[in-house]
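**Student:** after the sequence you'll find the predicted model.
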Amino acid sequence: GHAFSALTASDAARRAGGRLILRIEDIDAGRCKPEFEAGICEDLAWLGVSWDASVRRQSEHVADYQRALGVLIERGLVYRCFKTRAEILDEIARAPHLSPKGPDGPAYVGAPLAAYEERSLLASGAPFAWRLSAAAAREALGPLYERLCFMVEGENGERAVEAKPEIFGDVILGRKDSGTSYHLASTHDDALQGVTHVIRGEDLAAAAHLHALLYALFGRPAPVYRHHRLITDERGRRLAKRDHAATLRALRDAGVTAAEVRARLGFSD
């Protein structure tokens, strides 16, 4: 699956005369290790994929994302949420009709605590996450919110898609362990690195709705999105390591050539 995504992006960059950017999204320290990055680079090089010399490692730029979060805090667009995941799931289960239908099920919509409650919890050292207030974001953008959209590239060219970020509810933008989130770090870096086209799997298509909102809140242009098909097994299930799908290293060790992998995925030399 990762090979197909990398080859798709590489092919698109080559056809457009552009640059392919490699970014190591390693803000989750518990799941990321240096050897994983080395493996990614080794796999890409073996496939014949070349990328821009400058590789951005998100773990080295956490302060950048915290500054971006600080801007949202100052504007009153995010709030501290002290509820645990279990508490939120229980709250949604008790009143599912009050939660928007998100890409992964009902989404959470909350509200800031009263100042005295928040002070008490902070003094006790209670953990919290920063959540984007969907209502505050909508109010901040005013009429622009109703016109919010993003461009999607498909087989028949580009088309505008109406953005519906409300499906995410009050999404987490700052986690207690990393100080940021995938959504905030990804959109920040796309803008910083001048990314014009984002190519990723169709399983992440819904994220474009939220990302369009974040770009608008920061006054940044949104890239064009292209969502490719997912690679599945003979039963139609997405290939994943947890299901013992073969890794590129395993294929190499088994004598499979890079040309054979590219051909299987529909890319000719």
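**Tutor:** Cool, got the structure. Residues are numbered from 1 along each chain as shown.
**Student:** going forward, measure contacts between C-alpha atoms and count neighbours the same way
**Tutor:** Will do.
**Student:** what ranges do the helices span in the stretch 101-250 of the chain?
**Tutor:** 115-123, 134-141, 143-146, 182-192, 207-217, 248-253 (DSSP state H, counting those that start in this stretch).
**Student:** format the ones you listed as CSV; extra columns: distance to residue 11 and mean neighbour count.
**Tutor:** CSV is the format used below for the helices of the stretch 101-250 of the chain (distance: least, CA to CA, whole Å; neighbours: other CA atoms under 10 Å):
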stretch, distance to residue 11, mean neighbour count
helix 115-123, 50, 12
helix 134-141, 36, 17
helix 143-146, 34, 13
helix 182-192, 19, 18
helix 207-217, 22, 20
helix 248-253, 19, 14
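**Student:** tell me which of these sits nearest to residue 224.
**Tutor:** Comparing the helices of the stretch 101-250 of the chain by their distance to residue 224 (CA to CA), the top pick is helix 207-217, with 9.6 Å.
**Student:** that closest one relative to helix 134-141, how many degrees between them?
**Tutor:** Here the directions of helix 207-217 and helix 134-141 differ by 50 degrees (axes from the mean of the first three to the mean of the last three CA atoms, to 10 degrees).
**Student:** coming back round to it: which of the helices of the stretch 101-250 of the chain sits closest to residue 38?
**Tutor:** Of all the helices of the stretch 101-250 of the chain, helix 248-253 comes closest under CA to CA, at 11.9 Å.
**Student:** for residue 133, grab the count of nearby residues.
**Tutor:** Residue 133 has 23 neighbouring residues, counting by other CA atoms under 10 Å.
**Student:** hang on, isn't it packed against residue 79?
**Tutor:** Yes. Residue 133 is in contact with residue 79 according to CA atoms under 8 Å; the separation is 6.9 Å.
**Student:** name the residues contacting each of these two.
**Tutor:** Common contacts of residue 133 and residue 79 (CA atoms under 8 Å, 6 or more residues apart in numbering): residue 111.
**Student:** can you pull out the strands in the stretch 1-150 of the chain?
**Tutor:** Applying DSSP state E, counting those that start in this stretch to the stretch 1-150 of the chain gives strands spanning 23-24, 56-57, 78-81, 101-102, 105-106, 129-132, 149-154.
**Student:** as TSV, the ones you listed with distance to residue 196 would be great.
**Tutor:** Below are the strands of the stretch 1-150 of the chain laid out as TSV (distance: least, CA to CA, whole Å):
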stretch	distance to residue 196
strand 23-24	15
strand 56-57	17
strand 78-81	27
strand 101-102	26
strand 105-106	30
strand 129-132	25
strand 149-154	11
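**Student:** which stretches in the stretch 151-269 of the chain count as strands?
**Tutor:** 157-162, 172-174, 197-201, 224-228.
**Student:** quick check: angle from the third one to helix 182-192?
**Tutor:** This means strand 197-201. Using the same axes, to 10 degrees: strand 197-201 against helix 182-192 is 150 degrees.
**Student:** second structure for comparison follows:
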Amino acid sequence: MAATTVTRFAPSPTGRLHLGHAHSALLGWQAAREAGGRFLLRIEDIDPVRCRPEYTDAILHDLAWLGLDWNAPPRIQSRHLPEYGAVLKRLSGMGLLYPCFCTRADIAREVAAIGHAPHGPDGLLYPGTCHRLSAEARAARIAAGEPYALRLDMAAALARLAAPLSFEEQGRGRLRCDPARFGDVVLARKDTPASYHLCVTHDDALQGVTLVTRAEDLLPATDLHRLLQVLLGWPEPRYRHHPLLLGADGKRLSKRHNAPTLAALRQDGHSPAAVWTMAMGHG
């Protein structure tokens, strides 16, 4: 018997939904409904600075107005911080995390001293400053109350793999992974209890997501997510990374570029059916 298709839409409540969000949500919803499966809604609100409750309410309203439904109550990530803490504890127990006391300025100075600035999918690669600290130095700085992030020891993590990593991308077959290009990525920040990479991978496993539908700008992150899945014994979903929806100017629709929000389109008199047409690229 084939596994039930389970998809999800996982916005962050940092602003109002726009057509790009609607495109992603509709693709996931349609994939689940056409397969007789389940569609889930997750609110990824672990960033206490940028996320706001009123945007969560607006997301629920906009999706309902579009006619989307979901098969379980929305998962609100900020209500599950102890679960992410438990995952970090597991990784720490495996010897795969280390504290990083560096600020952005510290990292910039270190990179300047090196003379070159290697970049990965998430930006500037960490030069390994705190990885070189002794256990005694780390303990002393923690005991002194110095704030720190938690980084994945990428070399140690890769050493645990028994085989090369890959994932199934719908329409493209199996693609090889290269998580090393992320370097020693942060999995818990000083001001945020867990990173996007850790939380999204944990929740996809917990919620039984079998098909991850998301924009193609997140395709590189799949390499890191597969690494976490293998390290933690979580199941491997299939993936479908869809093209970004572009505006008339050829730029991606985003909050940063003031993409038209669903609320604004609604106020301008557009019907849900009209917005569906625009979001799916036919308008």
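**Tutor:** Structure received. The model shown is predicted, which means the values in this text are computed figures rather than measured ones.
**Student:** rewinding a little: looking at the strands of the stretch 151-269 of the first structure, spot the one closest to residue 73 of the first structure.
**Tutor:** For residue 73 of the first structure, the closest of these is strand 172-174, at 10.6 Å, according to CA to CA.
**Student:** reformat the helices of the stretch 101-250 of the first structure as a markdown table; add distance to residue 30 of the first structure.
**Tutor:** Formatted as a markdown table, the helices of the stretch 101-250 of the first structure follow (distance: least, CA to CA, whole Å):
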| stretch | distance to residue 30 of the first structure |
| --- | --- |
| helix 115-123 | 25 |
| helix 134-141 | 29 |
| helix 143-146 | 36 |
| helix 182-192 | 14 |
| helix 207-217 | 23 |
| helix 248-253 | 23 |
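**Student:** the ones you listed: which one's closest to residue 70 of the first structure?
**Tutor:** Nearest of those (CA to CA): helix 182-192, 11.6 Å.
**Student:** map residue 44 of the first structure across to the second structure for me.
**Tutor:** Counting by TM-score structural alignment, residue 44 of the first structure corresponds to residue 63 in the second structure.
**Student:** can you pull the contacts of that match?
**Tutor:** Residue 63 of the second structure touches 22, 69, counting by CA under 8 Å, 6+ apart.
**Student:** so how far is residue 276 of the second structure from it?
**Tutor:** Between residue 63 of the second structure and residue 276 of the second structure the distance, using CA to CA, to the nearest Å, works out to 11 Å.
**Student:** residue 166 of the second structure matches what in the first structure?
**Tutor:** Counting by TM-score structural alignment, residue 166 of the second structure corresponds to residue 149 in the first structure.
**Student:** neighbours around its match, how many?
**Tutor:** Residue 149 of the first structure has 21 neighbours, counted by other CA under 10 Å.
**Student:** would you check that it makes contact with residue 163?
**Tutor:** Yes. If you go by CA under 8 Å, residue 149 of the first structure and residue 163 touch, sitting 4.5 Å apart.
**Student:** any residues in contact with both of those two?
**Tutor:** 209, 212.
**Student:** that older thread, and the strands of the stretch 151-269 of the first structure, which is most packed in?
**Tutor:** strand 172-174 (a mean of 23; mean count of other CA atoms under 10 Å).
**Student:** what range in the second structure does that strand sit on?
**Tutor:** Under TM-score structural alignment, the match for strand 172-174 of the first structure is residues 186-188.
**Student:** can you find the partner of residue 6 of the first structure in the second structure?
**Tutor:** Using TM-score structural alignment, residue 6 of the first structure lines up with residue 25 in the second structure.
**Student:** before we move on, what about residue 114 of the first structure?
**Tutor:** Per TM-score structural alignment, residue 114 of the first structure is aligned with residue 134.
**Student:** neighbours of its match, how many?
**Tutor:** 10.
**Student:** gap between it and residue 146 of the second structure?
**Tutor:** Distance from residue 134 of the second structure to residue 146 of the second structure, by CA to CA: 16 Å.
**Student:** name the nearest residue to the corresponding residue of the second structure for residue 72 of the first structure, sequence neighbours excluded.
**Tutor:** When the second structure is aligned by TM-score structural alignment, residue 72 of the first structure is paired with residue 91. In space, and not counting its chain neighbours, residue 91 of the second structure is closest to residue 97: 6.3 Å by CA to CA, 6 or more residues apart in numbering.
**Student:** surely the one you found touches residue 151?
**Tutor:** Yes. Counting by CA under 8 Å, residue 97 of the second structure does reach residue 151; the two are 5.4 Å apart.
**Student:** neighbour-wise, which of these two wins?
**Tutor:** Set residue 97 of the second structure next to residue 151 and count neighbours by other CA under 10 Å: residue 97 wins out with 26 against 23.
**Student:** if I pick the closest residue to residue 80 of the first structure other than its chain neighbours, what's in contact with it?
**Tutor:** Excluding the flanking residues, the one nearest residue 80 of the first structure by CA to CA, 6+ apart is residue 130, at 4.7 Å. For residue 130 of the first structure, the contact set (CA under 8 Å, 6+ apart) comprises 78, 79, 80, 81, 172, 173, 174, 175.
**Student:** ok, residue 101 of the second structure next?
**Tutor:** 130, 146, 147, 148, 149.
**Student:** against residue 62 of the first structure, how distant is residue 28 of the first structure?
**Tutor:** From residue 28 of the first structure to residue 62 of the first structure the distance is 11 Å (CA to CA).
**Student:** find the residues that touch each one of these two.
**Tutor:** residue 178.
**Student:** which residues are in contact with the alignment partner in the first structure of residue 47 of the second structure?
**Tutor:** Using TM-score structural alignment, the partner of residue 47 of the second structure in the first structure is residue 28. Contact analysis of residue 28 of the first structure by CA under 8 Å, 6+ apart lists residue 178.
**Student:** what is the neighbour count of residue 219 of the first structure?
**Tutor:** 9.
**Student:** now which residue in the second structure aligns to it?
**Tutor:** Using TM-score structural alignment, residue 219 of the first structure lines up with residue 233 in the second structure.
**Student:** measure that match to residue 179 of the second structure for me?
**Tutor:** Distance from residue 233 of the second structure to residue 179 of the second structure, by CA to CA: 17 Å.
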